[in-house]
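> Sequence unavailable; structure follows:
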């Protein structure tokens, strides 16, 4: 029986890409670089901020451009109201029901911790997440299992008592590298090949289907 449920953040709990698109394109325009479409950005998601910026800059990617552009993007994003970023429907209800049934809840993401916690404090203030492991510049990011391993160790549960809920190949590889089960959601930013990946237990259409594992 599962005791710990680890969620990815972007594309799994939160629909957050549109504010990312606005800030990235605003930064690209500032440097007279070509802007990108929403669909192009979705194809770049999953890695850490440096990985994504390298893809966004394309032919304009250099170490100097990457660092300067990253600071500009983060300044734009952190100062924006992020009014387009909201939890997916039924996410809060699902988390609350899992919590009421004694399931340990955690988040593992390549988004920075402070950013995750800002959204959690705003939308999920009544959810007691056992641990939030975002991207830490001092440690490897997903799909490396560093963050997941920390969560599992602190929860003191066995690997077969953990399930990872995500939306993309990065999440699948993270779960596989950690040796834990993985369920993929279809409402996020993944693609059909992710849903059909042989490592995935199930690709679900509704949050309520998570309860089957508890």
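Noted; the coordinates are in hand. Treat the numbers as computed from the prediction; the structure is a model and nothing was measured.
> drop to CA atoms for contacts and neighbour counts, all remaining ones
Fine.
> can you give me the strands in this protein?
4-7, 14-15, 86-87, 104-112, 131-135, 162-166, 181-185, 202-204 (DSSP state E).
> Output the contacting helices and strands for the lengthiest helix in the chain.
Assignment by DSSP state H gives helix 63-79 as the longest helix of the chain. With contacts taken as 3 or more Cα pairs under 8 Å, 6 or more residues apart in numbering; DSSP states H and E, helix 63-79 sits against helix 17-30, helix 49-57.
> let's bring in a second one:
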């Protein structure tokens, strides 16, 4: 590990874990309750990064501010909460990355916009994430990403300078937050890239198409 990296922070969904099957399952379960057929998984997966807003928007064609949106969003979240860890798992190729960080005593942590209502049980239920040094959720600080506050809070709790941290994420908001916090940023090309997203335009310090590329960059950059 290069000497100027003192900590690595990760986004959760789409970066460390593959939660898309359970989120898509919640959307289709809610559609079934409304007498609608299931949508193909490959159609739902790209919307995971947009959270409940994106999933409900695709599943029911409604947007925030519309009459039915809040009720559908709340029902979707309740459905998801009831089945958080059916298929969700840590990306297999991320396991060696976490192992190297552990072996080299490099602190790592998680900064997610996922509400603690969901993030805490998910992280607690995945043993591979047990060594995370910090977990900052979407409601931990007054602001969520792309505001830098969650990342700055993570660095503070790890007692590491933000400039000595790397933040890895699969959404433009991740890169914007990392840059605003003064951290180096890595765009995770294996994540839930939204439809029409151009990862090259995000302004990340590095684009990793795979966790193996990320590990090589951490070790050789």
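Received, thanks. Quantities reported herein were computed from a predicted structural model and do not represent experimental measurements.
> What TM-score do the two superposed chains give?
Superposed pair, TM-score by TM-score structural alignment, normalised by the length of structure 1: 0.83. Supporting alignment: 213 aligned residues with a Cα RMSD of 2.8 Å.
> sorry, back to before: possible to save the strands of structure 1 as CSV with mean neighbour count and distance to residue 96 of structure 1?
Compiled in CSV, the strands of structure 1 are given as follows (neighbours: other Cα atoms under 10 Å; distance: least, Cα to Cα, whole Å):
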stretch, mean neighbour count, distance to residue 96 of structure 1
strand 4-7, 24, 13
strand 14-15, 19, 16
strand 86-87, 18, 13
strand 104-112, 22, 10
strand 131-135, 21, 16
strand 162-166, 26, 16
strand 181-185, 24, 18
strand 202-204, 18, 19
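> Any chance of TSV for those strands, columns distance to residue 71 of structure 1?
Formatted as TSV, the strands of structure 1 follow (distance: least, Cα to Cα, whole Å):
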stretch	distance to residue 71 of structure 1
strand 4-7	27
strand 14-15	23
strand 86-87	24
strand 104-112	14
strand 131-135	16
strand 162-166	28
strand 181-185	32
strand 202-204	36
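> Chain neighbours aside, what residue packs nearest to residue 54 of structure 1?
Residue nearest to residue 54 of structure 1 in three dimensions, not counting chain neighbours: residue 61, with 5.8 Å by Cα to Cα, 6 or more residues apart in numbering.
> Quick check: that neighbour touching residue 52?
No: using Cα atoms under 8 Å, residue 61 of structure 1 makes no contact with residue 52, being 11.0 Å away.
> Can you find the partner of residue 78 of structure 1 in structure 2?
Correspondence of residue 78 of structure 1 to structure 2, assessed by TM-score structural alignment: residue 81.
> From residue 139 of structure 2, how far off is that match?
16 Å (Cα to Cα, to the nearest Å).
> Kindly report the same for residue 36 of structure 2.
Taken as Cα to Cα, the span from residue 36 of structure 2 to residue 139 of structure 2 is 33 Å.
> swap in residue 151 of structure 2?
13 Å.
> Of those two, give the one with the bigger neighbour count.
For residue 151 of structure 2 versus residue 139, neighbours defined as other Cα atoms under 10 Å are more numerous around residue 151 (31 against 15).
> Now do the same for that one: its match in structure 1.
Alignment note (TM-score structural alignment): residue 151 of structure 2 maps to residue 148 of structure 1.
> now residue 114 of structure 2
Per TM-score structural alignment, residue 114 of structure 2 is aligned with residue 111.
> any chance of the helices and strands packed on helix 63-79 of structure 1 in JSON lines, with distance to residue 38 of structure 1 and mean neighbour count too?
Listed next are the helices and strands packed on helix 63-79 of structure 1 as JSON lines, based on distance: least, Cα to Cα, whole Å; neighbours: other Cα atoms under 10 Å:
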{"stretch": "helix 17-30", "distance to residue 38 of structure 1": "6", "mean neighbour count": "19"}
{"stretch": "helix 49-57", "distance to residue 38 of structure 1": "12", "mean neighbour count": "17"}
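> In CSV, list these along with distance to residue 181 of structure 1.
Listed next are the helices and strands packed on helix 63-79 of structure 1 as CSV, based on distance: least, Cα to Cα, whole Å:
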stretch, distance to residue 181 of structure 1
helix 17-30, 26
helix 49-57, 26
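> ok so, going back, wait, doesn't the match of residue 114 of structure 2 sit right on residue 135?
Yes: between residue 111 of structure 1 and residue 135 there is a contact under Cα under 8 Å: 5.5 Å.
> Would you mind listing the residues touching both of the two?
residue 48 (Cα atoms under 8 Å, 6 or more residues apart in numbering).
> before we move on, the earlier item: out of the strands of structure 1, flag the one nearest residue 156 of structure 1.
strand 4-7 (9.7 Å; Cα to Cα).
> which position in structure 2 aligns with residue 164 of structure 1?
Checking TM-score structural alignment: residue 164 of structure 1 goes with residue 167.
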